[in-house]
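S.K.: Predicted model follows, preceded by the sequence.
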Amino acid sequence: MAEPTAPPAAPSLQELQHWTGVLGRAQQMMMEAGIDMMAQLPAAKAAPAFPAMFDPAQAMRAGAAFWTDTLELWQRFLDPAHAVRAEESPEHARDRRFRAPQWREDPVFDFLRQSYFLIADHMVKGVDSLEGVEPRQKEQIRFATQGFIDAMSPTNFPATNPEVIEKIVETRGENLLKGLQNMLADIAKGQMTQSDTSAFELGRNLAMTPGKVVRRTPLYELIHYAPATKQVFETPLVIFPPWINRFYILDLTAEKSFIRWAVEQGLSVFVVSWRSADASMKDVVWDDYVERGQIDAIDTVRELLGVEGVHAIGYCVAGTTLAATLALLTARGEADKLKTATFFTTQVDFAEAGELSLFVGDEQLKMIDSLSSDGYLDGRYMATTFNLLRGRDLIWNYVTNNYLLGADYAPFDLLHWNADVTNLPAKWHQSYLTDLYRDNKLVMPGAMQIAGTPIDLSTVKTPSYIQAGREDHIAPAHSVWKITDHFTGPLRFVLAGSGHIAGVVNPPSANKYQYWTNEAKVSSLAEFVAGATETKGSWWPDWLQWIEAADATRVAARGARIPGKGKLQALADAPGEYVKTR
């Protein structure tokens, strides 16, 4: 039987005095740095009322509360035998950064952890209590403050992370050398590594669903997937992924692939693989993604298979564009080209578009424009923006694991895809941020035109399936819900568990998460949730039932249903060439 582990030795009086002084100075430095940082924010400088944050009475109250809590913490540290330990909040208790036992078992690191949480909580409370500041400015300040708090976590520094200290002793500092090598490699490529880059290869263990490229334009490749059943739905499915990312988010490993699953259910599946922008695409605008992209692909599939209409899926920004496509086709009297439309985590009304809207102020737009001098925006900048939205998980987690601990990168298909960035046409990107995120024109009837035709979302009557992610931080569920305020046709709204990616890429075989439906007529997301029925697992089968209810007719999987056997010859094997260009 193993000997019982001895409890940590109590620190001596000299050690207590030393660490009390060190941690006290650390607290003061963090508070002062946080105040200085917030005072330097553009929003702070632009708001005449911002000095109210430093109102003497309010500052005194905030300071008194902070030091009261600090003194209680120090008392618990100095005299643990007689101290009453404060109850830890659920959020702090489940913080994965502090999961190592040393953060609670070692008195010094326990104090450091609690001190960090105390400072962080008071900094956030200080922002929330600001008066005389516009809501948007307050959100900008809160976002920046939270980013600062995450950056200043003791887990991010070698001297204040017990796991790093132990690793330094264990490896005699080799972990720091390996971590430095990792960091220098990332600096050289201008992008943080999050997964083992050698673990995945397109066509080998990613994007493996059999198919052929049957059309290539300067904007996209059209991939036609081989049928897996003897009969297929007569109405084909055309999928429009976002050109902000690579299409194979919907064709990851075979177990996770939505495309493979859809083919196995008997759908004739076509996917658009967008070209990553370069200088030749400097004049590409949103109209091009509608006319030369989505409508061209829809017409190509209709002509190839001899069908009147198609089912279409739009994911994220491609869903926003699909909404505009529907409005344009309706205005032209061609709405029948789409039998149904499905929207994955799509926003059309950007009034409450979440934290991404904090990046579309005048200063940010000027900076983005300066980074797009060659007519396109390097995809690494967009990737950094998305990482900042979840900095704790997508930035600082890797600083600790791969730079400080010198750990090997783990293979993870989703993170491999996340790092596989695409460039964006500069004109399209600027107009998208200004016209939609900033000015919210898409929901104003006639405010936007495509190819000279004013569009109005309220004219769209195409049956639509709208999927949102409960924890989506890019397209918040309440923002996705707003589609129901503008479309006037039959709608089915489904709220999926998890977020922007995992909420979509959730195959039935995984038996993960859940989704909510509500058959009643409701006018808000809150009403929907209040009366919703929860179903365990993937929402994909629910979507398939909805597709089948729209048109269950099936035909033999032969002739033009076989990639390359119709009017369009096969140009290349899936996943094509555009997905591989950098």
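M.R.: It's in.
S.K.: only C-alpha atoms for contact and neighbour calcs from this point on.
M.R.: Fine.
S.K.: can you give me the strands for the stretch 101-250 of the chain?
M.R.: Here the stretch 101-250 of the chain has its strands, by DSSP state E, counting those that start in this stretch, at 211-216, 220-225, 231-233, 237-240.
S.K.: residues making contact with the last one?
M.R.: Which is strand 237-240. Contacts with strand 237-240, where a contact means C-alpha atoms under 8 Å, 6 or more residues apart in numbering, come from 267-272, 294, 297-298, 301, 310-315, 318-319.
S.K.: What helices and strands are in contact with the next helix or strand after that strand?
M.R.: Sequence-wise, the next helix or strand downstream of strand 237-240 (DSSP states H and E) is helix 258-264. Helix 258-264 sits against strand 269-274, with contacts defined as 3 or more C-alpha pairs under 8 Å, 6 or more residues apart in numbering; DSSP states H and E.
S.K.: contacts for the strand it packs on?
M.R.: 219-225, 236-241, 243, 246-247, 259, 262-263, 297, 301, 576, 578-579.
S.K.: so how far is stretch 339-349 off the chain centroid?
M.R.: Relative to the mean C-alpha coordinate of its chain, stretch 339-349 is positioned 17 Å out (C-alpha atoms, centre = their mean, to the nearest Å).
S.K.: before we go on, here's another structure to hold up against the first:
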Amino acid sequence: MSKKMTDGPAGKTPEYNLPDPALVSRTMAEVAERGQRIVQDFLKRQADETGNPDPLNIGSAFMEMTAKLMTNPARLVQAQMGFWQDYLTLWSNTARRMMGENVGPVIEESKGDRRFKDDAWRENEVFDFIRQSYLLSARYFTSAVNSADGLDPKTSQKVDFYTRQFVDAMSPANFVMTNPEVLRKTAETGGANLLKGLSNLLFDLERGKGKLRIRMTDDSKFKVGENIAVTPGKVVFQTPLMQLIQYNPTTEKVLKRPLVIFPPWINKFYILDLRPKNSFIRWAVDQGHTVFVASWVNPDEALAEKGFDDYMKEGVLAALDAIEQATGVREVNAIGYCLGGTLLATTLAYMATKRDTRIKSATYFVTMTDFEEAGELGVFIDEEQLKALEEKMGKRGFLDGREMATTFNMLRANDLIWSFVVNNYLMGQDPFPFDLLYWNDDSTRMPARMHSFYLRRMYQQNDLCKPASDPDCIELLGAKIDLRKIKVPTYMISTREDHIAPWKSTYRGTQLYKGPVRFVLAASGHIAGVVNPPDSGKYSHWVNENLPDSPDEWLAGATELSGSWWPDWHRWVTALDRTEVKARQPGDGKLTPIENAPGSYVRVMVND
């Protein structure tokens, strides 16, 4: 039971709900007990591990940046003078505003920045000053570190990235006393929101076994195979690395060529089958495709020695054999999503050396094959970090899926970290049930051997795009992998705001493949730009029949079309072969169904 406290003149009495003192006492006792246990568990685990005190190699990067800045003090002084001039203008404008004048802002946040959406950030002079003061400081810090001359590109990128991480963390929206929305909630509830937030924080620490694992959604509302990943089908084949799912047809006739999809094993396949209304898998089935999907295993230490070549052999190549048994058809259309696309391209190059022509078309969803400009993920890939990561994986046999998820979340810290800190811990609210965020939190592990090969040979050394004549060309299963040998028709879909596979990097693939290539650019990002059903009416896409060397030149000559790119892809793939046959049910061929879709592999979670 809460109590009310009133104070103030008659007619203007504010009312604040005060929490029951007994409730506060019990909550704080619980906080102390849980907090002590969490800290003890964390310290014990840290004592059991040996590690580099700076595994991300941040300190040396900032030391190098500072040394470079000191070689040009005049530029630093100029930046400081500009900052103080803007700050004085802000002080002056705030004073004039308090006296009733209407003055414009000195600085505004970028479009789409949702941290300052509450009206009080602009309507209240104090909070408007706090907001603009922060934005000026953020601009100063980022411009100062970017003005250091002579840094190598990797160090410069790292300094810029971690400066922005610091700047984002220091946002006034992330603190109780400088967030008007949180202050309002605190007054309304008498601080009960902060007590609930503290309980949420401790729950997340316990959930992460001493490491903060922020809940992004109410995961109790979702169950794979019951309200997400529900497109009907059967697991018809499996290897130690993947289950092959064949989906039930919804049309009387189907295209003769089956469609097989290879998702990334960094995430689970059901991003393409979240709900019926946004499921690419269900939509493709409805268009008359016989759809097969590889559902990758969530590996443990027993699979530590599985490599990229095993994902080729026990994944793509095994799936092609199984599909022929299931349908009696050798030729297929194939899709690869992100890392699954990198695997598809690698396997196609291998198949070219073996004169294996079973894959008749290749579609790549946001896929990189040339990693020269890998975007901000490159911040995490240098020799020091790779050694620390390999040491950690060597002890476990795999990379923990939560660590990979944290890396991806840092690329969009305001949306995927700090917004939940404010909602869960400051506002004291439970996270909203959202299927996409449930999928995002359903992490997968990476086998140690495979992941080390992927990071070193592709991200760090960029060997995948090298020709067979180069001594550093990748060799797998006894064959040199040369992407220039791929001659099948290729469809590439990239997304303009992709923070994982930057579209200008993915575009480089158009200059590697020797068959006919269609490149399409979708609006939005790595997930939303791909999972964009026609009925949603969201996100446009750009097309251009020409493929100049420069991605900027391609975009300058492209035509923007409204809505989803899915129908464009379907027209492209059916133009290659429109032959139809009677619809195929799972089990019609030589393969006996093992279990219902979505299968058992996808249900294994990182805690299992």
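M.R.: Yes, it's here. On a predicted model such as this, the values are computed, not experimentally measured, just so you know.
S.K.: ok, back up a step: nearest approach to residue 323 of structure 1 belongs to which of the strands of the stretch 101-250 of structure 1?
M.R.: The closest of the strands of the stretch 101-250 of structure 1 to residue 323 of structure 1 is strand 237-240. By C-alpha to C-alpha, the value is 11.8 Å.
S.K.: What range does the closest one cover in structure 2?
M.R.: Using TM-score structural alignment, strand 237-240 of structure 1 corresponds to residues 259-262 of structure 2.
S.K.: do stretch 566-581 of structure 1 as well
M.R.: Under TM-score structural alignment, the match for stretch 566-581 of structure 1 is residues 589-604.
S.K.: Endpoints of that stretch, how far apart?
M.R.: 28 Å (C-alpha to C-alpha, to the nearest Å).
S.K.: What residues sit buried inside that stretch?
M.R.: 589, 591, 593-594, 596-599, 601-603 (16 or more other C-alpha atoms under 10 Å).
S.K.: how much distance is there from that stretch to the middle of the chain?
M.R.: Taking mean C-alpha positions (C-alpha atoms, centre = their mean), stretch 589-604 of structure 2 and its chain are 27 Å apart.
S.K.: same question, stretch 114-122 of structure 2
M.R.: 26 Å.
S.K.: what range in structure 1 matches it?
M.R.: Under TM-score structural alignment, the match for stretch 114-122 of structure 2 is residues 96-104.
S.K.: Contacts for the matching stretch, please.
M.R.: So stretch 96-104 of structure 1 is contacted by 109-110, 113, 155, 162-163, 397 (C-alpha under 8 Å, 6+ apart).
S.K.: Go again with 7 Å.
M.R.: Stretch 96-104 of structure 1 is contacted from outside by 109-110, 113, 155, 162, using C-alpha atoms under 7 Å, 6 or more residues apart in numbering.
S.K.: Just the ones of those in helices?
M.R.: 109-110, 113, 162 (DSSP state H).
S.K.: Buried by neighbour count, from those residues: which ones?
M.R.: Members of these classed as buried by 16+ other C-alpha under 10 Å are 109-110, 113, 162.
S.K.: Quick check: of these, which lies closest to residue 434 of structure 1?
M.R.: Of all those, residue 434 of structure 1 sits closest to residue 113, with 41.7 Å by C-alpha to C-alpha.
S.K.: Tell me the residue in structure 2 aligned with that closest one.
M.R.: By TM-score structural alignment, residue 113 of structure 1 lines up with residue 131.
S.K.: Next, the contact list for its match, please.
M.R.: Here residue 131 of structure 2 is in contact with residue 121 (criterion: C-alpha under 7 Å, 6+ apart).
S.K.: Which one of the buried residues of stretch 589-604 of structure 2 is nearest to residue 79 of structure 2?
M.R.: Distances from residue 79 of structure 2 to those, taken by C-alpha to C-alpha, are shortest for residue 602, at 52.4 Å.
S.K.: that older thread, redo the buried residues of stretch 589-604 of structure 2 as a markdown table? Include distance to residue 92 of structure 2 and secondary structure.
M.R.: Compiled in a markdown table, these are given as follows (distance: C-alpha to C-alpha, whole Å; DSSP: H, G, I helix; E, B strand; the rest coil):
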| residue | distance to residue 92 of structure 2 | secondary structure |
| --- | --- | --- |
| 589 | 79 | coil |
| 591 | 77 | coil |
| 593 | 74 | coil |
| 594 | 73 | coil |
| 596 | 68 | strand |
| 597 | 65 | coil |
| 598 | 62 | coil |
| 599 | 64 | coil |
| 601 | 62 | helix |
| 602 | 59 | helix |
| 603 | 59 | helix |
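S.K.: Am I right that residue 217 of structure 2 is in contact with residue 436?
M.R.: No: using C-alpha atoms under 7 Å, residue 217 of structure 2 makes no contact with residue 436, being 9.0 Å away.
S.K.: Looking at these two, which is more packed in?
M.R.: residue 217 (21 against 18; other C-alpha atoms under 10 Å).
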